[in-house]
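Colleague: Show me how the following folds:
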Amino acid sequence: MSFAPADLMNYALMGAFAITALSQIMAVIRLWIGPSTADRILALDTMVINAIGLIVLLGIYQGTQIYFEATLIIAMLGFVSTIAYARFVLRGDIIE
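Modeller: Just a heads-up that it's a prediction; the model follows:
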């Protein structure tokens, strides 16, 4: 029994979707039950990274390039929001 390369690519993409979705669910659980604020900040950052991964996988699956540009914007916004939230927690103010 042999598989065509397209079939293997589809199986790999579906597996990657499943693993990334499971990782996203685990990050939501950590966000929900995180005992400290630092755990919640890391969970939010992990959720941004997982969302980026899901969007990239969707772009690969559909064969379009517009999703890759969207992931760059989401990555920049996720980084800035993580830094802002961490500064707010540590100092009580975002802008000094």
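
Colleague: hey, let's count contacts and neighbours off CA atoms from now on
Modeller: Noted.

Colleague: what packs against the lengthiest helix in the chain?
Modeller: Among the elements of type helix in the chain, defined by DSSP state H, the one spanning the most residues is helix 5-33. Helices and strands touching helix 5-33, by 3 or more Cα pairs under 8 Å, 6 or more residues apart in numbering; DSSP states H and E, are helix 37-62.

Colleague: let's see this one next to it:
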Amino acid sequence: MNTTALLDMTVTGALGVACLALLLCLWRLVFGPTVSDRILALDTLSVTAIAVLMLWGMQLDSTVYFEAALVIAMLGFGSTVVLSKFVLRRDIVE
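Modeller: Below you'll find the model as predicted:
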């Protein structure tokens, strides 16, 4: 077995595990008992989506997915900060 086949199998396995993590985060986002659980699930969902995009980009040898992962990282961080601030103060703009 050569190294490229082993790398392809590893990336495919990691992609499957990351997709399962996406489904579990989505379940927590929908059925979370508290608002803080849902915010944490949304943040974890964005991090897991970044991992899926990076792995998919590795599997397809395309750099477009890496740029999309960067955009999701920026949006995920911003949305987590805004939602957390809203939950704490019930106001976004001071």
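
Colleague: Give the buried residues for the longest helix of the first structure.
Modeller: Judged by neighbour count (16 or more other Cα atoms under 10 Å), helix 5-33 of the first structure contains these buried residues: L13, F17, T20, A21, Q24, A27, V28, R30, L31.

Colleague: average offset between that helix and the second structure?
Modeller: For helix 5-33 of the first structure, the mean deviation from the second structure after alignment is 0.8 Å (mean Cα distance after the TM-score superposition for the first structure).

Colleague: again with stretch 43-60 of the first structure
Modeller: In the superposition with the second structure, the aligned residues lie an average of 0.6 Å away from stretch 43-60 of the first structure, counting by mean Cα distance after the TM-score superposition for the first structure.

Colleague: returning to that earlier point: show me how far the longest helix of the first structure is from its chain's centre.
Modeller: The gap between the average C-alpha position of helix 5-33 of the first structure and the chain average comes to 10 Å, counting by Cα atoms, centre = their mean, to the nearest Å.

Colleague: what range in the second structure matches it?
Modeller: With TM-score structural alignment applied, helix 5-33 of the first structure matches the range 3-31 in the second structure.

Colleague: tell me the contacts of I52 of the first structure?
Modeller: For I52 of the first structure, the residues meeting the contact criterion (Cα atoms under 8 Å, 6 or more residues apart in numbering) are T71, I74, A75.

Colleague: can these go into CSV with extra columns for distance to S81 of the first structure and secondary structure?
Modeller: Formatted as CSV, the entries for these read as follows, by distance: Cα to Cα, whole Å; DSSP: H, G, I helix; E, B strand; the rest coil:
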residue, distance to S81 of the first structure, secondary structure
T71, 15, helix
I74, 10, helix
A75, 10, helix
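
Colleague: Tell me the one among these nearest to L90 of the first structure.
Modeller: A75 (22.6 Å; Cα to Cα).

Colleague: residue in the second structure matching the closest one?
Modeller: When the second structure is aligned by TM-score structural alignment, the residue opposite A75 of the first structure is A73.

Colleague: Can you give me the distance of the residue most central in space within the first structure to L90 of the first structure?
Modeller: The residue at the geometric middle of the first structure, judged as the C-alpha nearest the mean C-alpha position with Cα atoms, centre = their mean, is N50 (1.9 Å). For N50 of the first structure, the distance to L90 of the first structure under the criterion Cα to Cα, to the nearest Å works out to 25 Å.
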